[in-house]
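the amino acid sequence is not available; the structure is as follows:
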């Protein structure tokens, strides 16, 4: 472990290749640990451009500033490096918890940052240009099946940043009373009957994580038949086609539902918190649901669970037997959801 005088660190740069909503949520404790260890510091995230807007500050209150860069072309790289040198960062962290980026190592070196923290290798795979980092270590994340939360934290443990489990839990955003009241009002106005409430997120940012929409429709109809439930269908900008298909079928089947499309992060979190059960593909919204008190059933591919599944109380998953999410059977998901709903201690609205 390298000891750094906390008062000497005023300006911290984080360079992450993956900054979608799920990636942002699992990395929150890392930012909190840096703020705890270096309380006088400002944290800037250097993030690549995405095809939709990420509400960085809304998700992560420990980020003070964000620099967005497009894919590195030589002219853009030179401009970026000049900008970073001008900002005079004292410390840079390159977590590399998903995959390595030689570009990030090079940028951190050319930006003239004194302390450059990162990863030299993972399970025998070498991080090229890691010699440009001056604080680094090898990790066995794949062999140890280390969750993304702890991968991020292990990188900064090299400089003495540590959290206990309670601090990790407390670092995540909480639901405000204002948002809670607003969502309750929306639900009161949306449903005539106060039956149990089930949330469904049928889309995903990655097409390979999408369980077939016909399965979701059959699941909804089964749950409605068994519990006379009300439903919330959530979706984002990339889920339009799936949402439209499900919406038409639910209207035709006269199943009560609220469409919650493109909700802001905090409002969506509060809305999900009103549900008795939330069922989601492996995507950013699954991680948002993981921050709530609601029972979550995540639908995940084999191999993704230990690394990405939400970890907290009453958070469950059903995984496919293969790398194909659609090898996960409707019957298995239905049976699991029925078991959860029959445990009335987890219900918020008894019927």
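The structure has been received and is ready for your questions. Everything quoted here is computed from the prediction, not taken from an experiment. Numbering: from 1, shown residues only.

only C-alpha atoms for contact and neighbour calcs from this point on.
Will do.

helices along the stretch 1-150 of the chain, start to end?
Remark: helices assigned in the stretch 1-150 of the chain by DSSP state H, counting those that start in this stretch are 21-37, 56-59, 74-87, 102-110, 141-144, 148-156.

and residue 280, how many neighbours?
Residue 280 has 26 neighbours, counted by other C-alpha atoms under 10 Å.

now it. Nearest residue, chain neighbours left out?
residue 201 (4.6 Å; C-alpha to C-alpha, 6 or more residues apart in numbering).

report the separation between that neighbour and residue 83.
Using C-alpha to C-alpha, to the nearest Å, residue 201 is found at 40 Å from residue 83.

this is the comparison structure:
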């Protein structure tokens, strides 16, 4: 029986993207014990604890403020607190050489993608391909001939299902919107006034639209006002947010974690990209469609960081163009 540790220090969207990997690990290493190490307070626990394959969840405290030497010592101590593993896998996108060092301390076989650093520590290091991060992660377990469909699955509890249904109006077309995103990446956010303008334009065209506006702790939704066609859901439990998103007819957002939540239910989606490359980062769903500005040139690559000059070209996407896309999907 193999003991396997998944090192995953990313947020909600990237956590959704590792669910197929967890399924694949279970299929390849049958009867194995699978644990996971998550970054604290990034939302990943809500997603992962739904995966029945995971036995134990461990947390890594925030260490961004530490210098390299202190990080090394901290990770060494953390590795000594963890059980010993046969295999440790660091998910894409990698969180730095310190993840590789942590795996070195914690496991016999160490697997992550090939980067410019730390490869000498690894037992298996596939090349990073120009493909979606779900497929990127599946490549970490090099077994192709499996007759399984590694879909993203999520179970909603009876309590949260009831909560969602209490907010669903009869006969309305529900448009879910997440106008925010990660709080230190403003260049990924569509201008709030454009969101407001688009909602009003849609409402004038069709009064049957009901708008659900979602926001987390870092999202400022004060510009939105609740009325008979706008409902605001901010700072509610993530499980309840997930349940509500599962009920929308279409979901609109920037490149954010909640966009990937919607993909778990194969919802029709339009995601606005201005910074990141949708080839890597688009939600993994046949119903998820990326909208980019003209002359789009991504400047943020998940495994590299900022690679070109930062711009706010996302705001050049015209509201009318988005509305036409919405109408074509509903």
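Looks like it came in fine. Being a predicted model, the structure only gives us computed values, none of them experimental.

rewinding a little: hmm, the residue nearest to residue 280 of structure 1 is touching residue 283, no?
No: if you go by C-alpha atoms under 8 Å, residue 201 of structure 1 and residue 283 don't touch, sitting 9.1 Å apart.

sorry, back to before: so how far is residue 152 of structure 2 from the aligned residue in structure 2 for the residue nearest to residue 280 of structure 1?
The alignment partner of residue 201 of structure 1 in structure 2, by TM-score structural alignment, is residue 178. Residue 178 of structure 2 is 21 Å from residue 152 of structure 2, where distance means C-alpha to C-alpha.

okay, the equivalent of residue 146 of structure 1 over in structure 2 and residue 255 of structure 2: tell me how far apart.
Under the alignment (TM-score structural alignment), residue 146 of structure 1 pairs with residue 131 of structure 2. Distance of residue 131 of structure 2 to residue 255 of structure 2, given as C-alpha to C-alpha: 16 Å.

so for these two, which sits in the more crowded spot?
residue 255 (30 against 14).

one step back: among the helices of the stretch 1-150 of structure 1, which is nearest residue 190 of structure 1?
The minimum distance between residue 190 of structure 1 and these falls on helix 56-59, with 26.5 Å, by C-alpha to C-alpha.

and residue 195 of structure 2, how many neighbours?
Residue 195 of structure 2 has 18 nearby residues by other C-alpha under 10 Å.

what sits closest to it if chain neighbours are left out?
Per C-alpha to C-alpha, 6+ apart, closest to residue 195 of structure 2 is residue 179, 7.1 Å.

from residue 272 of structure 2, how far out is the one you found?
Counting by C-alpha to C-alpha - residue 179 of structure 2 and residue 272 of structure 2 are separated by 10 Å.

hmm, back to that, would you mind confirming that the match of residue 146 of structure 1 makes contact with residue 279?
Yes: at 5.7 Å, residue 131 of structure 2 and residue 279 qualify as touching, with contact defined as C-alpha under 8 Å.

how far out from the middle of the chain is stretch 177-184 of structure 2?
12 Å (C-alpha atoms, centre = their mean, to the nearest Å).

what sits up against it?
Contact partners of stretch 177-184 of structure 2, identified using C-alpha atoms under 8 Å, 6 or more residues apart in numbering, comprise 188-190, 192, 195, 211-215, 218-220, 251-259.

buried residues, it. List them.
For stretch 177-184 of structure 2, a neighbour-count test (16 or more other C-alpha atoms under 10 Å) marks 177, 178, 179, 180, 181, 182 as buried.

pretty sure the fourth one belongs to a helix, no?
To tie it back to what came earlier, the one meant is residue 180 of structure 2. No: judged by DSSP: H, G, I helix; E, B strand; the rest coil, residue 180 of structure 2 forms no part of a helix; its state is coil.

nearest spatial neighbour of residue 9 of structure 2, skipping sequence neighbours?
Among residues not flanking residue 9 of structure 2 along the chain, residue 39 sits closest, at 4.5 Å (C-alpha to C-alpha, 6+ apart).

can you lay out the helices of the stretch 1-150 of structure 1 as CSV showing distance to residue 122 of structure 1 and mean neighbour count?
Below are the helices of the stretch 1-150 of structure 1 laid out as CSV (distance: least, C-alpha to C-alpha, whole Å; neighbours: other C-alpha atoms under 10 Å):
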stretch, distance to residue 122 of structure 1, mean neighbour count
helix 21-37, 18, 21
helix 56-59, 28, 16
helix 74-87, 27, 14
helix 102-110, 14, 18
helix 141-144, 7, 12
helix 148-156, 11, 22
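
how far off centre is stretch 321-337 of structure 1?
Per C-alpha atoms, centre = their mean, the centroid offset for stretch 321-337 of structure 1 relative to its chain is 22 Å.

now do the buried residues in that stretch.
For stretch 321-337 of structure 1, by 16+ other C-alpha under 10 Å, it's 323, 324, 325, 326, 328, 330, 333, 334, 337.

show residues contacting it.
208-212, 215, 218-219, 222-223, 297, 299-303, 318-320.

for it, measure first residue to last.
18 Å.

and what of stretch 294-306 of structure 2?
Using C-alpha to C-alpha, the two ends of stretch 294-306 of structure 2 sit 20 Å apart.

ok, now stretch 133-149 of structure 2?
First-to-last residue span, stretch 133-149 of structure 2, C-alpha to C-alpha: 16 Å.

residues in contact with that stretch?
In contact with stretch 133-149 of structure 2 (C-alpha under 8 Å, 6+ apart) are residues 14, 17-18, 20-21, 24-25, 28, 89, 91-93, 111-113, 125-126, 128-129, 280-281, 284.

ok, now stretch 297-309 of structure 1?
145-148, 209, 211, 277-282, 286-287, 315-325, 337.

and the residue of structure 2 most remote from its centre, what element?
Distance to the chain centre peaks in structure 2 at residue 204, reaching 32.7 Å (criterion: C-alpha atoms, centre = their mean). Using DSSP states H and E, the element containing residue 204 of structure 2 is helix 192-205.

against structure 1, where does that helix fall?
Going by TM-score structural alignment, helix 192-205 of structure 2 sits over residues 213-226 in structure 1.

in that stretch, what counts as buried?
Under 16+ other C-alpha under 10 Å, the buried positions of stretch 213-226 of structure 1 are 213, 215, 216, 217, 219, 220, 221, 223, 224.
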